[in-house]
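Asker: Here's a sequence, model it:
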Amino acid sequence: MTTSESAMNGIDPKVQPSGDGCVECDEAGGWWFHLRRCAQCGHIGCCDSSPARHATAHYRATGHPVIRSYEPGEAWFWNFATDELRETGPALAPPESHPAHQPTPGPAGRVPADWRDAVA
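Answerer: As a prediction, the model looks like this:
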């Protein structure tokens, strides 16, 4: 698949991730369980098990359908528009995950002691 074909399907492999953590959680001082990367624009959002569910909110706001796990050792893709899981896909611009030293849930110092009660 060429780069232009990938972008047409909601994947742009040249776009770098927006950072090491969920953009909106970082702005609000929140925390996340796992991170997801928009495969079209690089936005990093928190997963649906996180309290704020920013990755899904990003899809709803932008229509960007494909996310990739942003967790170390995970390379799966999810397409919100088709409810399709793919175990692999095209290589995306590095980095492939948040830093390995960053805890899950994260970030360090903002995760409440009772975080398990808040995870969906």
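
Asker: contacts and neighbour counts: CA atoms only from here.
Answerer: Noted.

Asker: just to confirm, which helix or strand has the residue nearest to the spatial centre of the chain in it?
Answerer: When C-alpha atoms, centre = their mean is applied to the chain, the residue found nearest the centroid is residue 36 (1.2 Å). Element membership for residue 36, per DSSP states H and E: strand 35-38.

Asker: please give me the structure for this one as well, since I'd like to look at both together:
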Amino acid sequence: MSDENIPGIDPQVSPSGEGCAGCMSDDGPGWWFHLRRCAACGHIGCCDSSPSQHATKHSKATGHPFVTSFEPDEDWYYNYATEQLHPQGPQLAPPTSHPADQPVPGPAGAVPTSWQEQLH
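Answerer: The predicted model follows:
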């Protein structure tokens, strides 16, 4: 995937927050394993290993095809429509990851001791 104008990716949109919007709004257990960012609207959702899988649910509900990692030092993209992983893509508006001091899984204080047993 080149850095050209790609339908479904808006490089100007900022992320919706520092954590999964769904988990933080009481739609789920309140914690996540890894975070994903919608490349169309900036919605932050949890990954498919997380209990609630909000990033995939967001893509299905909106039709937004691209998600990128919202983890530090990761810059890949995934296209839900084609089920293809792209090792790079356009630079998005900052921040490009959750805060470095936010633990994984997160957020701090909300992750149960049995979190590994709850992953998909």
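
Asker: Please state their TM-score.
Answerer: Here the TM-score for the pair of chains, by TM-score structural alignment, normalised by the length of structure 1, is 0.94; 116 aligned residues with a C-alpha RMSD of 1.0 Å.

Asker: Can you mark which positions in the strand holding residue 36 of structure 1 are buried?
Answerer: 35-38 (16 or more other C-alpha atoms under 10 Å).

Asker: Also stretch 25-40 of structure 1?
Answerer: For stretch 25-40 of structure 1, by 16+ other C-alpha under 10 Å, it's 25-26, 30-40.

Asker: just checking, residue 98 of structure 2 touches residue 18?
Answerer: Yes. The criterion here is C-alpha atoms under 8 Å, and residue 98 of structure 2 meets it with residue 18 at 5.1 Å.

Asker: between the two, who's got more neighbours?
Answerer: residue 98 (21 against 18; other C-alpha atoms under 10 Å).

Asker: Could you look up the SS state of the more buried one?
Answerer: Classification of residue 98 of structure 2 using DSSP: H, G, I helix; E, B strand; the rest coil returns coil.

Asker: And it, how far from residue 36 of structure 2?
Answerer: Distance, residue 98 of structure 2 to residue 36 of structure 2, by C-alpha to C-alpha, to the nearest Å: 10 Å.

Asker: Quickly list what's touching both of those two.
Answerer: 70-71 (C-alpha atoms under 8 Å, 6 or more residues apart in numbering).

Asker: Do you have the helices of structure 2 handy? List them.
Answerer: 21-24, 54-62 (DSSP state H).
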